[in-house]
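S.K.: give me a 3D structure for the following:
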Amino acid sequence: MIDAFIKTPLGIVKLTGDEKGIREIIILDDNLESDTIPKELKVAVEQIHEYFEGKRTAFTFKINPLGTEFQQKVWKVLLTIPYGKTISYLALSKKIGDVKAIRAVASANGKNPLWIVVPCHRVIGSDGSLTGYAGGLWRKKWLLEHENPVKQESLF
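M.R.: All right, here's what the predicted structure looks like:
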């Protein structure tokens, strides 16, 4: 696994991956930044920069996250939430096929290792409130406003 650190409007982002795909993208509060970007991470870095510049609404690079079977299932559904839209934890649980699994779904959402790419920031409370975000609620708010500066529309 190789790493790269890039500066974004929300802080330093650490990318970890190899030729099989990106394993992890996390936000840091550190000031690290890579001088050179390894070739295996170059496309991902370019696409993340394009996202923050408002030029990209979806990512096309290979991903390879580690997680349980249930977490992988939740992350796969998260990938279907369109740019500029939101979904509630309850609606996400329904899409998974188990409305009673709302806490497990929220936990899997919180363990998402691919910040921004697997858009866990698009999941909100049933009442429309911004709840639970590993990167901090201020970052979640920023991302949602970045994706839809006029008004957030609920997917469900």
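S.K.: use CA for all of it now, contacts and neighbours both
M.R.: OK.
S.K.: buried stuff in the helix or strand harbouring residue 7?
M.R.: Using DSSP states H and E, residue 7 falls within strand 2-8. Of all the residues in strand 2-8, those buried under the rule 16 or more other C-alpha atoms under 10 Å are 3-7.
S.K.: one more, please, to line up against the first structure:
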Amino acid sequence: MLNRSRLSTPIGQMVLVHDEEEVLWAAEFHDDPSAIEASLARFGTGVRVEADVPVPLLLQEAFAGYFLGQFDSFDDIMMGRFGSPFERAVWAALRAIPPGETRSCAAISVMLGDIGKARAVSAAIGRNPLAIIVPCHRVITSDGSLAGDGGGSDRKEWLLRHEGWTLVRGQRT
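M.R.: Below you'll find the predicted structure:
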């Protein structure tokens, strides 16, 4: 059984889906239970979000830490095991991007050993159910623009700036 908790953040309300052991299965910026369940169903989890509960202390502290500038605050969060081996490799590569830095899908595909998989990398990023924890906001287009974030470029830019990223004349400094 999975539970749903609502968390207020400086950039909007998040919904966290977790089990009773505080394993996190989804962290998204919308509150449509059917959309969250559909997101999880893509991974064949076959579970339903059953109850609304307060945010568990461990998760509350991790998100509070992140928004206070402690960018390693998610290191101890247990995440549900879902996604294909390739998706998990892409998500691990995202987590390896240092806070405040960015990479393109092409650069991530090179990190994974195959420049030809940039589109597959992009698709895997689009299926990421763990906003901020698996930092898809650190992925930019090859020309350096912030496009490509399902949450909108304003939120993406806010997160990057929060992490120390700056943009001057189209280039990160």
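S.K.: about what we covered before: output the buried residues of strand 2-8 of the first structure as JSON lines; include the columns distance to residue 30 of the first structure.
M.R.: Below are the buried residues of strand 2-8 of the first structure laid out as JSON lines (distance: C-alpha to C-alpha, whole Å):
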{"residue": "3", "distance to residue 30 of the first structure": "15"}
{"residue": "4", "distance to residue 30 of the first structure": "13"}
{"residue": "5", "distance to residue 30 of the first structure": "10"}
{"residue": "6", "distance to residue 30 of the first structure": "11"}
{"residue": "7", "distance to residue 30 of the first structure": "10"}
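S.K.: name the residues that touch the strand holding residue 7 of the first structure?
M.R.: With contacts defined as C-alpha atoms under 8 Å, 6 or more residues apart in numbering, strand 2-8 of the first structure is touched by 12-18, 32-34, 36-38, 41, 45, 49, 52.
S.K.: that strand vs the second structure, average offset?
M.R.: With the two structures superposed, strand 2-8 of the first structure lies on average 0.8 Å from its match in the second structure, counting by mean C-alpha distance after the TM-score superposition for the first structure.
S.K.: tell me how far that strand lies from the chain's centre.
M.R.: Put simply, strand 2-8 of the first structure sits 15 Å off its chain's centre (C-alpha atoms, centre = their mean, to the nearest Å).
S.K.: could you do stretch 94-114 of the first structure as well?
M.R.: Per C-alpha atoms, centre = their mean, the centroid offset for stretch 94-114 of the first structure relative to its chain is 14 Å.
S.K.: picking up where we left off before, pull out the buried residues from the contacts of strand 2-8 of the first structure.
M.R.: 12-18, 37, 41, 45, 49, 52.
S.K.: how about the residues you listed, which pair is most distant?
M.R.: Pairwise distances across those (C-alpha to C-alpha) peak at 23.0 Å, for the pair 18 and 52.
S.K.: center of the second structure - which residue?
M.R.: What sits nearest the mean C-alpha location of the second structure, by C-alpha atoms, centre = their mean, is residue 131, with 2.5 Å.
S.K.: counterpart of it in the first structure?
M.R.: Applying TM-score structural alignment, one finds that residue 131 of the second structure aligns to residue 115 in the first structure.
S.K.: from residue 12 of the first structure, how far out is that match?
M.R.: Separation of residue 115 of the first structure from residue 12 of the first structure (C-alpha to C-alpha, to the nearest Å) stands at 12 Å.
S.K.: same question for residue 89 of the first structure.
M.R.: With C-alpha to C-alpha as the criterion, residue 89 of the first structure and residue 12 of the first structure are 28 Å apart.
S.K.: repeat for residue 22 of the first structure
M.R.: In terms of C-alpha to C-alpha, residue 22 of the first structure sits 17 Å off from residue 12 of the first structure.
S.K.: for residue 79 of the first structure, same thing?
M.R.: 23 Å.
S.K.: try residue 91 of the first structure
M.R.: 31 Å.
S.K.: residue ranges for the strands of the second structure, please.
M.R.: 2-9, 12-18, 24-28, 49-52, 103-104, 139-140, 167-168, 171-172 (DSSP state E).
S.K.: need the counterpart of residue 157 of the second structure in the first structure.
M.R.: In the first structure, residue 157 of the second structure lands on residue 141 (TM-score structural alignment).
S.K.: which one is that match nearest to, not counting chain neighbours?
M.R.: Of all residues not flanking residue 141 of the first structure in the chain, residue 130 sits nearest, at 7.4 Å (C-alpha to C-alpha, 6 or more residues apart in numbering).
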